[in-house]
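J.: Here's my sequence, what's the structure:
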Amino acid sequence: MEKKPGEAERPISDGLPKTQPLTASQLRQNAAAKRMLRRLVQADNPPTAPLSIVDRLTGSPYANPMIQVPGVDTSARKTMDFALRLAESMFRYGAGALEVETSIIAVTAALGLSNIEVDITNQSVNINYAPQDQTPISLLRVVRSWTNNYAGLAKVHQLVTDIVAGGVGRDEAARRLDEIVRSPKPFPRWMVTVAFAVFSAMFVGVIGGGLGASAVAFASNLLISLLARKLGRWRTPDFFITAACSFVVTIIALLLWRFGSPVGVQIAPAIVVVGGILLLLPTGRLVSSVQDAINGFPVTAAGRFLSTLLTFGALVAGIAVAFVVGDRIGMEPIDVTETFPPAYPLWAQVIMVAIAVVAIGVTEQTNWKLLLPTAGVGVIGHLVLISAEALDIGTRFSPALAAIVIGLLARIVALKMGAPQLVVAVPAGLILLPGLTIFRSMYVLTIEESEILLGAGGMLSAGAIVFGVAGGIVLGDTLARPFTKGLASNERRRARRR
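T.: Below is the predicted model of the structure:
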């Protein structure tokens, strides 16, 4: 068949439907769909690729450190020595493993060592530096002593912030760290002893004790403070120091119950004992151990948990021995179900809580500038606890809810004041611990043997509250992180201006 002039040549049909060419818009849509599908089925990095160590700084106050040394630092050993001394100081002052690790990574990265490895195991810190085609360096430091020095911990936190901001070199940082380690604590020893007793007196008033109970708690805590100091000079293990202190404060309360108090008013032993044992509880260590467990440091958390349980066991042992002695001298049975109505109005309780938190801050050697903000956080936590109990949320969940609020506010306040969260959270959260439950459970376990299951249940309930408070503080810290990125950057901008 001949083709007419001007007629286009038709392709021979193969019986398949004809397809129209895709438009530019359809091509872009197909490409976007392929990219989305690729993201769903393929990871950003190969599964076996190692993560960058600097990625551990995400979410911390030290994210995106300013690198001060281009390339590999030729004096890497000096930088690693400084980082280990920094880590040792933080551990001694009570910092958690995650805070120590992020501080080491931030400092070494800012000083030119970006490909180090950090391993923290309970009391030891190991740093390994293995640059390509160079001899690797591995250093280990073991921390063998601890001390109450939250002011020193805040200063170390500020030093790390200044280094990350690029305003402090290694030599200057080493000099400042020496000053921090050698500087005296903010408060003298006699003031710490008095603050220990003041906290006990104020807390006794908060939980329902009158002036007489507060006076007895004040005197007994002065005595156990002096006893602990004397036993410490004799190098007595902490377990026996804690047991001796809990025994003394309990036997004093039982003797006053048996023979009468000097003020002429019979004082319930539970009130006095609670005020005495609360500061003996290892609250800071417990919060750090829970934080380490949640943040992926199981060995460090296990070591701190064991130390915490030993201290808790020492408290229980001291109370139990005092009960046995009291029973042998003819102590009258105690009504452990007795409740204590508020002895003061709410406004007076708020003032006493504030004074008690300030006293805790003094015993922990907190910087004096942080005392009032910490007291404010503690008062808010106490009001949340009262509100939760009024709403009948439960005796276990109410302290945990208040601890979440304390943990959240503590991170915001601490970063604003240039300190780590632990410095504010631990003193503010101590008022949430169940001292009365511990006392009642130990009495039932030791004296009323027929009710041993009731006593064991009470101890489990007290343990649940203690761990709930610690976990709530850590959860509050985590919830506050999205709201504190700006505070961290502001802190670094202030450091650059200095």
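J.: From here on, just use CA atoms for contacts and neighbour counts.
T.: Fine.
J.: So residue 127: helix, strand or coil?
T.: strand (DSSP: H, G, I helix; E, B strand; the rest coil).
J.: Residue 136 is in contact with that one, correct?
T.: No - the criterion here is Cα atoms under 8 Å, and residue 127 misses it with residue 136 at 10.7 Å.
J.: Give me the more crowded residue out of these two.
T.: Comparing residue 127 with residue 136 by neighbour count (other Cα atoms under 10 Å), the higher total belongs to residue 127, at 20 against 10.
J.: From residue 153, how far off is the more buried one?
T.: 21 Å (Cα to Cα, to the nearest Å).
J.: go on, residue 107?
T.: 16 Å.
J.: And the contacts of the helix or strand containing residue 247?
T.: Assigned by DSSP states H and E, residue 247 falls within helix 238-259. Applying Cα atoms under 8 Å, 6 or more residues apart in numbering, the contact partners of helix 238-259 are 220-221, 224, 227-228, 231-232, 266-270, 272-273, 276-277, 280, 310-311, 314-323, 325-326, 330-332.
J.: structure for this one too, so we can compare:
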Amino acid sequence: MGPRRRRLLGSLGSLVQVGSPGDETRALLVVDDALATRILDLAVRIGETMLVTGASASEVTLTIVRVAGAYGLDPVHVDVTYNSITAAHHHSGAARPITLMRVVRGSVPDHDKLQRIQALVAEVGAGMELGEAVERYREIRRRPFRYRPLVVICAQALLAVGVAVMYGGTWLVILLAFLGAGGAALTQFGLGRARVPYFFSQIAGAFVLTMVAAASPLLAATGWESAQGLRPSLIVASGIVLMLAGLTVVGAAQDAIDGFALTATGRILELMTHTLGVVLGILAGLETARVLGVGMDPPDDALPFGPVPLQLLGAVLIAISVAVFNGAGGRIVAVSATLSLVAWVGYLATTAVGFDVAAASGAGALLGSFVGIVLAHRLHVPSVAITIAAILPMVPGAAVFRGLLSVVAADGSPAVLLDGFGTLVSAAIIGISLAVGASLGIYLGQPVRSTLGTVVRTRARVRR
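T.: Reported below is the predicted structural model:
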């Protein structure tokens, strides 16, 4: 081949060649309406399961967009409310958008299922085929709750034991707290099977718990030495923490801060309604006990905590109990127990410095949620699961009961009545501090978690 011919072929090759032979070839995704509907349906169903199992609205929204984008569906517009999810995708030049809506029917915390959903979303982002992702989602969706009802009821009763241990209760108080909380949990389980609204279930559970506590002084009348000096208020306080354990305080605060007004309003209204159920149940129990002649007198001072080792042990028991009756696996249980210690140490440290209970509770919740959000991604556990377990030991169950008892026993005395309402307001402030502290810890921890994740990925690429 002559030089002239080679130059001619080289010129023709330069006209045909686009990019060097080593350039990466990327396939253009062609998404028609049928495929777009399948992608959108999978993304919305994943979001629905996350919302039902306890995820925040912002996390659900980002997950739907992420799943749809992984299969080439972009942009996707998502609207999450308290009981529905709507997602829409509009093709360029199409006459109308593709829109799907799923109705969310109630909240059933299941942290094991939430953990599996998050793992599925990570695999989708890594390139899992759409058909395989759909099948995997169906398997996760059909999974039964991790624990049997008896285990869940025992875990709920163990939570009350943890509270009693934190306050330094005797073995008899701990036993009565276990029996009272177990009776309340069993009552709620039976009413749940009968499809009774949860509001009435809260009333019934709190009533049973209060009656057990009101009857406990009768043991002292028998002359039993171990029953002398029994504190019924500690039994009820232990149960109140159990009654409030399933409420979405952190989720409601997160949604309100993120700007999801409808979802936040729905969750706050649900929180208020279920808390009102507990209040009504306790009031009904106290009034019934008074009529039967076994009424309780309100304590003069707040219930004191026990020694620090017992406080730490009680916090761990509470965290483990919450993780178990929310369906968590072993990893979430272990992380929850560790974070409860972190949060409670933060609470003790701030109270030792001189902060009041509300500020110390907020500081403990902030520390626990901050450490939790940093560890959650690394350990592949849902942040909402471990955050709830970390802050629950600081729920002011004793203050709530003391305030209600003062209101019932006021008997027209303005001073006692005002003292009761003041105690209830203080308990509400502590609850708000817990929600705000936990939410702030989550937001402060997210950029730190992202930075640490980037560092880890960079180191992995350097090693390769």
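J.: Mind telling me what element residue 407 of the second structure is part of?
T.: helix 397-408.
J.: Find me the equivalent region of that helix in the first structure.
T.: Aligned by TM-score structural alignment, helix 397-408 of the second structure falls on residues 435-446 of the first structure.
J.: Mean deviation, that stretch versus the second structure?
T.: Once fitted to the second structure, stretch 435-446 of the first structure is off its aligned match by 0.9 Å on average (mean Cα distance after the TM-score superposition for the first structure).
J.: Now find how far off-centre that stretch is within its chain.
T.: 26 Å (Cα atoms, centre = their mean, to the nearest Å).
J.: how about the strands in the second structure?
T.: 77-80, 84-89, 98-103 (DSSP state E).
J.: ranges for the helices of the stretch 301-450 of the first structure?
T.: Here the stretch 301-450 of the first structure has its helices, by DSSP state H, counting those that start in this stretch, at 346-363, 371-390, 397-416, 421-429, 435-446.
J.: deepest of these, which one?
T.: helix 421-429 (a mean of 28; mean count of other Cα atoms under 10 Å).
J.: With the second structure overlaid, report how far that one is off on average.
T.: Helix 421-429 of the first structure versus its aligned partner: 0.9 Å mean (mean Cα distance after the TM-score superposition for the first structure).
J.: returning to that earlier point: which residues does the match of helix 397-408 of the second structure contact?
T.: So stretch 435-446 of the first structure is contacted by 270-271, 273-275, 277-278, 316, 319-320, 323-324, 336-337, 451-452, 454-459, 461-462 (Cα under 8 Å, 6+ apart).
J.: cool, stretch 378-395 of the first structure as well?
T.: 350, 353-354, 357, 398-399, 401-403, 405-406, 427-429, 431-432.
J.: coming back round to it: quick one: the helix holding residue 407 of the second structure to helix 198-215, angle?
T.: 80 degrees (axes from the mean of the first three to the mean of the last three Cα atoms, to 10 degrees).
J.: how far away is the alignment partner in the first structure of residue 216 of the second structure from residue 345 of the first structure?
T.: In the first structure, residue 216 of the second structure lines up with residue 256, judged by TM-score structural alignment. In this structure, residue 256 of the first structure and residue 345 of the first structure are 27 Å apart, going by Cα to Cα.
J.: And residue 107 of the first structure, by the same measure?
T.: 50 Å.
J.: Go ahead and confirm residue 433 of the second structure touches residue 366.
T.: No - look at residue 433 of the second structure against residue 366 with Cα under 8 Å: they stay out of range, at 9.4 Å.
J.: before we move on, the earlier item: any chance of the helices of the stretch 301-450 of the first structure in a markdown table with distance to residue 75 of the first structure as columns?
T.: Below are these laid out as a markdown table (distance: least, Cα to Cα, whole Å):
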| stretch | distance to residue 75 of the first structure |
| --- | --- |
| helix 346-363 | 40 |
| helix 371-390 | 41 |
| helix 397-416 | 32 |
| helix 421-429 | 33 |
| helix 435-446 | 53 |
